[in-house]
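In: structure for this input, please:
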Amino acid sequence: MNISLPQNDSNPVQRQTALVAARRDYRYNYTYLPNGGAMAEKVPPQDQSLGKFPWLQDALSLLLRIDANQALQDVNETGSVRKLRRFAWLTRVTRFLNNPKRAGFLKFLLAKVLPIIRLVQRLQDGKPPSIEQNSSQTPSAKVNDIHQPLLETLISEVKDPRDHAQEQQKLDHQALAMQAKQAQDSLSDYSQLFQAYNDLFQIIYLPCISQQFWTDRAFVAQRVAGANPLVLEQCKRLPDHFPVTNDQYQAVMGTADSLQKAGAEGRLYITDYAVLNLLEPGTFPDAQKYVYAPLALFAVPAEGSGSLTAVAIQCQQQPGSDNPIFTPPPEGSPQSEQWAWLMAKTIVQIADGNYHELISHLGRTHLLIEPIVVATYRQLAPNHPLSALLRPHFEGTLFINNAAISGLVNDGGTVDSVMSGTIESSKELSVKAVQGFPYGFNDSMLPATLSRRGVDNVDQLPDYPYRDDALLVWNAIHDWVESYLDLYYLSDQDVVEDTELQAWLAEMVAQDGGRMTEIGETASDQEQPSLRTKAYLADMVTLIIFTGSAQHAAVNFSQSTYMTYIPNLPLAGYRPAPKSTKATTQDYFNLLPSLKQAETQMDMTYLLGSLYYTLLGEYGEEHFTDTRVQPLLKAFQQQLDAIGIIIDERNSVRPTFYDFLHPNKIPQSINI
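Out: The predicted structure is shown next:
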């Protein structure tokens, strides 16, 4: 193998011994999701990251959800059983506190949860709560601010965490329905209708989206800067099954514009959720859920800020009298039309949430990266240059995937509970994403996907923060990867002759391995794809690192901002799509989840979207033993710092705020 290694790693016998050891240590058994998608059954201790702390799940439940939106596990237990469980909790926390190596992580955790602990202490003292509405405004905590007696109080003395929210917990769909009937039939008097949802936020802050989710501006902003800014496509001509008329278009955009003109000028955009028709409607526990596959039309005005305007929504794919086209009601329209329009937007949000969780999040980040992680451990020796580069970007991925499959995406689990489809059909949709929907691996390079969706032209679509920030990070990662690989691969032939590299790809595509498709380079004289050029290798590694860091950050951490507040983005609807362009308050309410469902969704999306661990570009001072790497790494870190400044400047002037791709909010890997 003709690559230049650090001197202390250049012995080929040593390399072969290390490779054999790696294959032995990481010999996984695979379990397969329906129709494909490799999942590692065993998670090695070396890769468990957050999972290496056995107390983590209990500690997070204790510290992040005291008072709780979700009760502690011993809510219904009494006597000695409860005392035993609380003693176990205390033991785990004490073990953590006594380990000085974890002090840094403790400081980070306490900065997030100390306000919660202080609030509980005040409640125990009979004092009124005093807490900032937004926890991000609370000063950082010091490790010494928490002490053993307080922990003992939290675990052994705190009242049942559901006690003071008992009345709220008793509210069910029927009680809320009565409340909705009492509310005025007006969108401007929404507060009474949504107060019960707001009251779920007893500890964590009420998201800003709660104050504007019903507005058209908030709705369109989430297409370009929300939890799932990945579906929007340019539309030169509307599909035949979405028959928006020019009159309907001009009623929104004005008579100086037209559908034909906007399409010709590249100002029409569409979101199409047809793929969700693959889901089978689920139930919870006995309430019927519904699956929607809407289409939504947007346009950029010929003059103005360049932000999208919502034009029309069709709640299912096939048009007809029972599937009308909804348009924004003009000012002064009857309230019944405003409620119907809000229902149509909510159905798009429900569809977007299911697409987000099953495709953009689980399928296109977590599951897409997993077979690459396994192949790296099995086929690249620890001292292989590419292995050294990639392993920090895989830290915790197998652990969190394993936890998700056993605790979220399982029969009767959270996904089964809160999302639209049955758990079987939800898994199958995620597998479809792994296998190449909407794009195969080679077509998923960020510049290519933006071009294929027709959203790469800044002049036609000026307000697209995800695109603009993602390209900055993509280019920085590509520069770093390309310069790093140049140290070890002097020509394309070096790539071809690297036997470990070829075995790495072969493991990914093998039917008894990762079963990945549309990856690698093809040649007429080869049956299987291979790695043939430095340029492709650089693109491939860039996509791997970008997906495990920035792309996951974009779709994961946006959950706490947009998906904890259920009226903004519920993950399931509980009535059929409306068949009329007029609706009542009760019709809208019947669409939304019950409080129990809202509570479960809030718990899941807040926890997943709030815990940051590691930082992109921070590999550790002694990670790379080759001294030639250090100046290249320093340049990458400086480039990330510069990107942070650019994003801050953009957010001071651009019409849609977006900071999920700020480098100081991008972890190294998928670890939550």
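In: okay, CA-based contacts and neighbour counts for the rest of this
Out: Noted.
In: residue 270: neighbour count?
Out: 24 (other Cα atoms under 10 Å).
In: I'd say it and residue 233 touch.
Out: Yes. Residue 270 lies in contact with residue 233 (Cα atoms under 8 Å); the separation is 5.4 Å.
In: residue 544 and residue 370 touch, don't they?
Out: No. Counting by Cα under 8 Å, residue 544 stays clear of residue 370, with 10.4 Å between them.
In: show me where the protein has its strands.
Out: For the chain, the strands defined by DSSP state E cover 30-32, 38-40, 233-234, 268-272, 283-284, 287-288, 295-299, 309-314, 325-326.
In: would CSV of the ones you listed with distance to residue 200 be doable?
Out: Formatted as CSV, the strands of the chain follow (distance: least, Cα to Cα, whole Å):
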stretch, distance to residue 200
strand 30-32, 38
strand 38-40, 35
strand 233-234, 36
strand 268-272, 31
strand 283-284, 20
strand 287-288, 21
strand 295-299, 31
strand 309-314, 30
strand 325-326, 31
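In: distance of residue 428 relative to residue 251?
Out: In this structure, residue 428 and residue 251 are 41 Å apart, going by Cα to Cα, to the nearest Å.
In: kindly apply the preceding question to residue 71 instead.
Out: 50 Å.
In: count of residues packed around residue 152?
Out: There are 16 residues near residue 152, going by other Cα under 10 Å.
In: middle-most residue in the chain, spatially?
Out: Among the residues of the chain, residue 556 comes closest to the average C-alpha position under Cα atoms, centre = their mean, at 2.4 Å.
In: which residues does it contact?
Out: By Cα atoms under 8 Å, 6 or more residues apart in numbering, the contact set of residue 556 is 227, 361, 608, 609.
In: among these, who's most crowded?
Out: Sorting the contacts of residue 556 by how many neighbours each has (other Cα under 10 Å) puts residue 227 first, at 27 neighbours.
In: quick one, which of residue 428 and residue 251 is more surrounded?
Out: More neighbours surround residue 428 than the other of residue 428 and residue 251, with 20 against 16 (other Cα under 10 Å).
In: another for comparison:
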Amino acid sequence: MKTIPVDDRKNPLRIFDFASFAETTALLFIRPELLWSKIRNLAPDLTICDSMQALEVHNFRLHTESRKRAKSDSNARDMYFSKNIGLRRDWYTDAAFGQQQFTGTNPTTITLAPRRWIDEFTSTAQAQGRADIISLLTEKAESLYMQDYSDFRSSIGISPGEKIVSDGRHGCSSVALFHLEPEGKLHPLGIVLDYKGSIEESVTIFNRRITSNVNGDEYMDWPWRYAKMCVQVSDWLRHEVAIHLVNTHLVEEVIIVAAYRSFGPNHIIFRLLEPHWSTTLSLNKAARETLVPSIIIGMTGLTASQTYAFLKAAYDRFDWKGLYVPNDLRTRGFPVKCLDEPKYHNYAYARNISKTWNIIRKFVATVLSKEYAGGDAAVQRDASIGIFCDEVRSRKGGQLTSFPAIETLDELIDFVTMCIHVAAPQHTAVNYLQQYYQTFVPNKPSALHFPIPQFLSELCSFTEEDLLSALPLKRPRDWLLMAQVPYLLSFEVPEESTILHYAETTSSSRATPTVIRSAAQVLASDLRAFIDTVIQNSNELDDQQTPYLVLDPSRTAISILI
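Out: Okay, here's the model as predicted:
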């Protein structure tokens, strides 16, 4: 992309909240000791915050003070104004950790554990004398799920034994194994801290609590809490760079640019997709020029070149058809037809996103079935579709090699549905919960600030002091960026920018083609009805402390706005 069309250009100050943008900029260019006290005091004082409980108290105090200030000055809001997970007394528990895989910032990569990983964890359990783990892995193989970050080193081009570290910040390539219990709780069983080519060469720890209903002192289990922190660090990188930046922002940009180059402004596909492009190109320009090089690279254990290698690897792996919602859920072990069964009731993201996909596809199918009344033959006669596909796949164009040739009406409907899905509900799901889960840094830091233990015996001797050493308590700038960036990216969607508002206004706009206007009336009705489904799915969660309403159509952004 060389230029942004004039109508799509937006200054960053029109995209981001001004105060938050200014504070983030200050963190980049001003030494912590020179920052004005309002910002500097948001980082914990190491002389006072010398325990995890003290960090929780610090977080609660900042939230309370922010709320109090906002009562007299609405512009006084900061990153601690809204609630965050650190206000929960159980934020560190296995239950909260497991539920985040289903309804947290990245609910998109939890997947059924393949036989290879079950065997590796089993052999490690044998070496550690964990007969209880071996029994469970043998008897419940069909209910074992995992988060697999083992490919990080190959993605960034370093050897299996080489450390992931940059400027004192340590990254890790974790692997986490979970048991999806019959009643629906996702319980963590084992964690590889930092996978180094084989499980034998890596440090692996198993949970003392074999099931979710086994009692135990989770608060004082420092080795296990540290292991969960490693998983969160790994997921921070995958979520922020791959799932969020690549799989929504950059993929959607390819679609936008290819559409501008291939379709006329009155082409039905252009008219269907264009409303879902608002702000995206300007936002991506800001990400390329500032967010990635000046912020993200300074928050993780990756160097600049490794970050771009990781980004490119994620882009090269993007599987267009494989990530159609029904295909993706089935591949990861969550068949759509089973999602309303008790076993899956806590996976509210999957339950909501599958229905959202169907609603959008119904809308798209209604429009395109009328526009291409000749069916597959009519699609094949539209030369601009072929030009578009070539542009997306071309080495001189989008370089999205997984993009399919579109030759049938069904394929065209799926393609347009996917474009809207990526820009609206998918981006909403992986973007707007960042403030809640990441502003409280101990829950999901972007890096560790102390070397990762190299032996299990070393990990098992960990105390609270070791957990604190892993956090950026001695680097206030790092702490503030970890807390501030999620806040910068998580502002509420304005009502006029929601997908429901789009459907309602489109259905009554005379400037809209009749075929789209008519279909939008049904879309608006379907979306309004879906609000009740989102609320019901949230109410059915075992965890009732944190509602999951991000995919409510009255909150879902129409495009990648921030």
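In: tm score of chain vs chain?
Out: TM-score for the superposed pair, counting by TM-score structural alignment, normalised by the length of the second structure: 0.83. Supporting figures: 509 aligned residues with a Cα RMSD of 2.9 Å.
In: follow-up on the earlier one: now for the contacts of residue 556 of the first structure, which pair is the farthest apart?
Out: 227 and 608 (12.7 Å; Cα to Cα).
In: what touches both of these two?
Out: What both residue 227 of the first structure and residue 608 touch, as defined by Cα under 8 Å, 6+ apart, is the set 556, 559.
In: the residue nearest to the centre of the first structure pairs with which position in the second structure?
Out: Matched to the second structure by TM-score structural alignment, residue 556 of the first structure sits across from residue 431.
In: contact partners for residue 503 of the second structure?
Out: Going by Cα under 8 Å, 6+ apart, residue 503 of the second structure touches 520, 521, 523, 524.
In: what about 6 Å?
Out: Taking Cα atoms under 6 Å, 6 or more residues apart in numbering as the contact definition, residue 503 of the second structure lies against 520, 524.
In: matching residue 468 of the first structure against the second structure, which residue comes up?
Out: So, by TM-score structural alignment, residue 468 of the first structure is matched to residue 351.
In: for residue 30 of the first structure, same thing?
Out: Using TM-score structural alignment as the criterion, residue 30 of the first structure has no counterpart in the second structure.
In: residue 29 of the second structure - how many residues pack around it?
Out: Residue 29 of the second structure has 10 nearby residues by other Cα under 10 Å.
In: likewise residue 406 of the first structure?
Out: Residues near residue 406 of the first structure, counting by other Cα under 10 Å: 12.
In: map it across to the second structure for me.
Out: Per TM-score structural alignment, residue 406 of the first structure is aligned with residue 289.
In: what do you get for residue 86 of the first structure?
Out: Aligned counterpart of residue 86 of the first structure in the second structure: none (TM-score structural alignment).
In: residue 86 of the first structure and residue 106 of the first structure: what is the separation?
Out: When distance is defined by Cα to Cα, residue 86 of the first structure is 20 Å away from residue 106 of the first structure.
In: what does residue 312 of the first structure give?
Out: 49 Å.
In: ok, the two, which is more surrounded?
Out: Higher neighbour count among residue 312 of the first structure and residue 106: residue 312, with 25 against 17, using other Cα under 10 Å.
In: what sits against the counterpart of that one in the second structure?
Out: Aligned against the second structure by TM-score structural alignment, residue 312 of the first structure finds its counterpart in residue 190. Residues in contact with residue 190 of the second structure (Cα under 6 Å, 6+ apart) are 176, 177, 205, 206, 207.
In: quick one: map the second one onto the first structure.
Out: Residue mapping for residue 177 of the second structure onto the first structure gives residue 297, with TM-score structural alignment as the criterion.
In: could you do the third one as well?
Out: Residue correspondence to the first structure (TM-score structural alignment): residue 205 of the second structure is matched to residue 325.
In: leaving aside the residues adjacent along the chain, what's closest to that match?
Out: residue 314 (4.8 Å; Cα to Cα, 6 or more residues apart in numbering).
In: verify the stated contact: that neighbour with residue 292.
Out: No. With contacts defined as Cα atoms under 6 Å, residue 314 of the first structure does not count as touching residue 292, sitting 10.0 Å away.
In: residue 515 of the second structure maps to what in the first structure?
Out: Residue 515 of the second structure maps onto residue 628 in the first structure, with residues paired by TM-score structural alignment.
In: equivalent analysis for residue 528 of the second structure, please.
Out: Aligned by TM-score structural alignment, residue 528 of the second structure pairs with residue 641 of the first structure.
In: give the contact list for residue 353 of the first structure.
Out: residue 571.
In: ok, it to residue 342 of the first structure distance?
Out: In terms of Cα to Cα, residue 353 of the first structure sits 16 Å off from residue 342 of the first structure.
In: buried stuff in stretch 245-264 of the first structure?
Out: The neighbour-count check on stretch 245-264 of the first structure (16 or more other Cα atoms under 10 Å) flags 248, 249, 251, 252, 253, 258, 259, 262, 263 as buried.
In: in helices only, show me the residues you listed.
Out: Counting by DSSP state H, these place 248, 249, 251, 252, 253, 259, 262, 263 in helices.
In: a markdown table for those residues, including distance to residue 493 of the first structure?
Out: A markdown table is the format used below for those (distance: Cα to Cα, whole Å):
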| residue | distance to residue 493 of the first structure |
| --- | --- |
| 248 | 59 |
| 249 | 56 |
| 251 | 61 |
| 252 | 58 |
| 253 | 57 |
| 259 | 52 |
| 262 | 49 |
| 263 | 47 |
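In: just give the nearest non-adjacent residue to the counterpart of residue 574 of the first structure in the second structure, would you?
Out: Using TM-score structural alignment, the partner of residue 574 of the first structure in the second structure is residue 449. Spatial nearest neighbour of residue 449 of the second structure, chain neighbours left out: residue 470 (4.6 Å); criterion: Cα to Cα, 6+ apart.
In: neighbours of the one you found, how many?
Out: Per other Cα under 10 Å, the neighbour tally for residue 470 of the second structure reads 21.
In: that one matches what in the first structure?
Out: So residue 470 of the second structure corresponds to residue 591, using TM-score structural alignment.
In: surely the match of residue 574 of the first structure touches residue 169?
Out: Yes. Counting by Cα under 6 Å, residue 169 is a contact partner of residue 449 of the second structure at 5.2 Å.
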